[in-house]
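# Let's see this in three dimensions:
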Amino acid sequence: MNYFRRVAVMALLTLPCAAQAQSAGGTEAPETSPPVSVSGSAAIASDYLFRGVSQTDRELAVQGGITVAHDSGLYIGLWGSNLAGWGTFGGANMELDLIGGYKAQLSDSATLDVGLTWYLYPGGADETDFAEPYVKLTGTTGPATLTAGVAYAPKQQAIGKWYDDGAAAAAGLYDHPGAKDDNLYLWGDAAVALAGTPVTAKAHIGHSWGQDGLGPNATAVAPTGEYWDWSLGADATWRNLTFNVSYIDTDISSREAGYLRPSFSKGQDGTGNIAGGTVLVSLTAAF
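Got it, this is the predicted structure:
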């Protein structure tokens, strides 16, 4: 009996030493990250600009999104914003985007992202929703990150030319009921982190090609058929908060947008250019 007691005491005395050896990296298994990650954000912005065009009638926007990603590169996401004025696609006061895709790490500094965005407008007319596949190539060099992208929405009723002008749309008289059209968008983004500061300078340029009229609910992805949009701005980050100030503009003049009125105007009263230059301010919290 004394023998077994001595063995038990020796074992107890040995345990702390074994534990210290494992914590020092001897035989302890390395920690592994879970294969699925969840991230999201919530933001408040002075406007919601989609490719340079206001979707909230130059008023406040509250936005949020969530993404679930697998370490294989597959991901799905959900993003939403309130709408007003031109952006209210057939009576909807909300945009809800369903996003799915795959990210492939081409190298330590290059990523290819292939996916699809399904734009939904809950509470709007039946023909409002449309799908848009996209491809993005992102590369980093030093403090700079560069992205080139293409998004192509194949022919769909939601982006077809049902009206030739805003007057017909206001009267509810279809010029081409049931028409389908497509839309192409090419863009480039650049971001440069300023050394020693929490600030990142950002720039964007994009070009849209689509139908030069109005869709079934007096809206269009490329309102004047084709146009440029661009922006210059900066992010300032503190912990999980990002404050952004940007100047955003398009080359859509009031004269070019004239045939789209009254829909294409602030308050849809036929005056003001909702695609003119504006300063956008936003605050985003990531989680």
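
# CA only for contacts and neighbour counts going forward, please
Will do.

# Please report how far Gln55 lies from Lys180.
Per CA to CA, to the nearest Å, Gln55 is found 22 Å from Lys180.

# just the strands in the stretch 151-287 of the chain please.
Counting by DSSP state E, counting those that start in this stretch, the stretch 151-287 of the chain has strands at residues 181-193, 199-209, 226-238, 241-250, 278-286.

# now swap in the stretch 1-150 of the chain and tell me
For the stretch 1-150 of the chain, the strands defined by DSSP E, counting those that start in this stretch cover 36-45, 49-50, 53-54, 61-70, 74-82, 94-107, 110-120, 130-141, 144-156.

# if you count what's nearby, which of Gln55 and Lys180 comes out ahead?
Gln55 (28 against 18; other CA atoms under 10 Å).

# and that one, what is it in contact with?
Asp47, Tyr48, Leu49, Leu83, Ala84, Gly85, Trp86, Gly87, Thr88 (CA atoms under 8 Å, 6 or more residues apart in numbering).

# try Leu96
Leu96 sits next to Leu78, Trp79, Gly80, Ser81, Tyr119, Leu120, Tyr121, Pro122 when contact means CA under 8 Å, 6+ apart.

# leaving aside the residues next to it on the chain, what's closest to it?
Nearest residue to Leu96, sequence neighbours excluded (CA to CA, 6 or more residues apart in numbering): Gly80, at 4.4 Å.

# Next, the structure of the following sequence, for comparison with the previous one:
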Amino acid sequence: MNARVLCTVAGLLLAPLNCQALTLGDNFTLELSLAGASDYRSRGVSQTLGDPALQAGATLMHTSGLYLGAWTSNVDYGFDYKTRQELEYYAGYYWQATENISLDLGYLKYSYPKEGQFNMSEVYAILDVYGLMLGAYYSNDAPNAFGEDQDTLYSYLGYRLALPAEVGLELRAGRNDVKDPAFWSTSGDSRETYYEWEAKLSREFFGVTWALSYVDTDLSKSECFSWYGYDDLCSATVVASASKTF
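Next comes the predicted model:
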């Protein structure tokens, strides 16, 4: 699952981009984004069985700070699951307190064609203070392995800064809590939370942002298998990506 890309919302954009949103009258702007990645990792876990992903989004923004939009990516959950697409619809409010302090509040709906049992929603809050970011995503209808809705809470601490030669660096450490025992080890022990982290370098060339990320979780292979059905979706990996915002 991936958050939307909002070029005017500094708290949601960690890498430097050449943003050229389309102006629609005096109060509205429209932003379009395209991206390709060697793997679609969400909260440290692959959503494409380690295969590449193509992604696109559109966001309509108002000068008041209100926004709404949609985002999509290909996915692959293996087995007999028929869905090959993730759709996200979101709406929110972005408040810029000062040039370096902002707060973003919103609602996010996930939809998976042909596999509606995966559909879920979240509310989120992201506080950005001088590049230090604290975010939280809460859901009360996340599906579990038994097909029942449950509460989940994903929270993270991130930091972004500019390095020499116009290189951007993003750091993030997150905690995903599914509230009920879900990740089982070979010893028979279980836990309901896991940690994930990412370090990302990015730079813009010819209007395209190129990035390289190191992504990992603290889930063992057996714990990953017990929840996702595969033991290699949660391990450390390097993700290469290219993105363009219009």
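
# Reformat the strands of the stretch 151-287 of structure 1 as CSV; add mean neighbour count.
Converted to CSV, these look like this (neighbours: other CA atoms under 10 Å):
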stretch, mean neighbour count
strand 181-193, 19
strand 199-209, 19
strand 226-238, 18
strand 241-250, 19
strand 278-286, 17
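
# Any chance of the ones you listed in TSV with distance to Met94 of structure 1 as columns?
Below are the strands of the stretch 151-287 of structure 1 laid out as TSV (distance: least, CA to CA, whole Å):
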stretch	distance to Met94 of structure 1
strand 181-193	22
strand 199-209	23
strand 226-238	23
strand 241-250	22
strand 278-286	19
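
# if we compare those strands, which one ends up closest to Ile66 of structure 1?
strand 278-286 (9.7 Å; CA to CA).

# What are the contacting residues of the closest one?
Identification of contacts with strand 278-286 of structure 1 by CA under 8 Å, 6+ apart yields 39-47, 240-249.

# swap the cut-off to 7 Å and go again
40-47, 240-249 (CA atoms under 7 Å, 6 or more residues apart in numbering).

# And for stretch 147-156 of structure 1?
So stretch 147-156 of structure 1 is contacted by 130-139, 180-190 (CA under 7 Å, 6+ apart).

# Tell me which residue of structure 2 matches up with the residue nearest to Leu96 of structure 1.
Taking TM-score structural alignment, Gly80 of structure 1 has Thr72 as its aligned residue in structure 2.

# is it true that Leu112 of structure 1 touches Tyr102?
No. Leu112 of structure 1 is not in contact with Tyr102 according to CA atoms under 7 Å; the separation is 8.2 Å.

# quick one on the thing from earlier: could you export the strands of the stretch 1-150 of structure 1 as TSV, including distance to Leu280 of structure 1?
Putting those into TSV (distance: least, CA to CA, whole Å) gives the following:
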stretch	distance to Leu280 of structure 1
strand 36-45	7
strand 49-50	9
strand 53-54	11
strand 61-70	11
strand 74-82	15
strand 94-107	19
strand 110-120	23
strand 130-141	24
strand 144-156	21
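
# For the ones you listed, state which one has the densest average packing.
strand 53-54 (a mean of 26; mean count of other CA atoms under 10 Å).

# Could you tell me where that strand falls in structure 2?
Alignment of strand 53-54 of structure 1 against structure 2: residues 45-46, by TM-score structural alignment.

# Distance of Ser37 of structure 1 relative to Asn240 of structure 1?
Per CA to CA, Ser37 of structure 1 is found 17 Å from Asn240 of structure 1.
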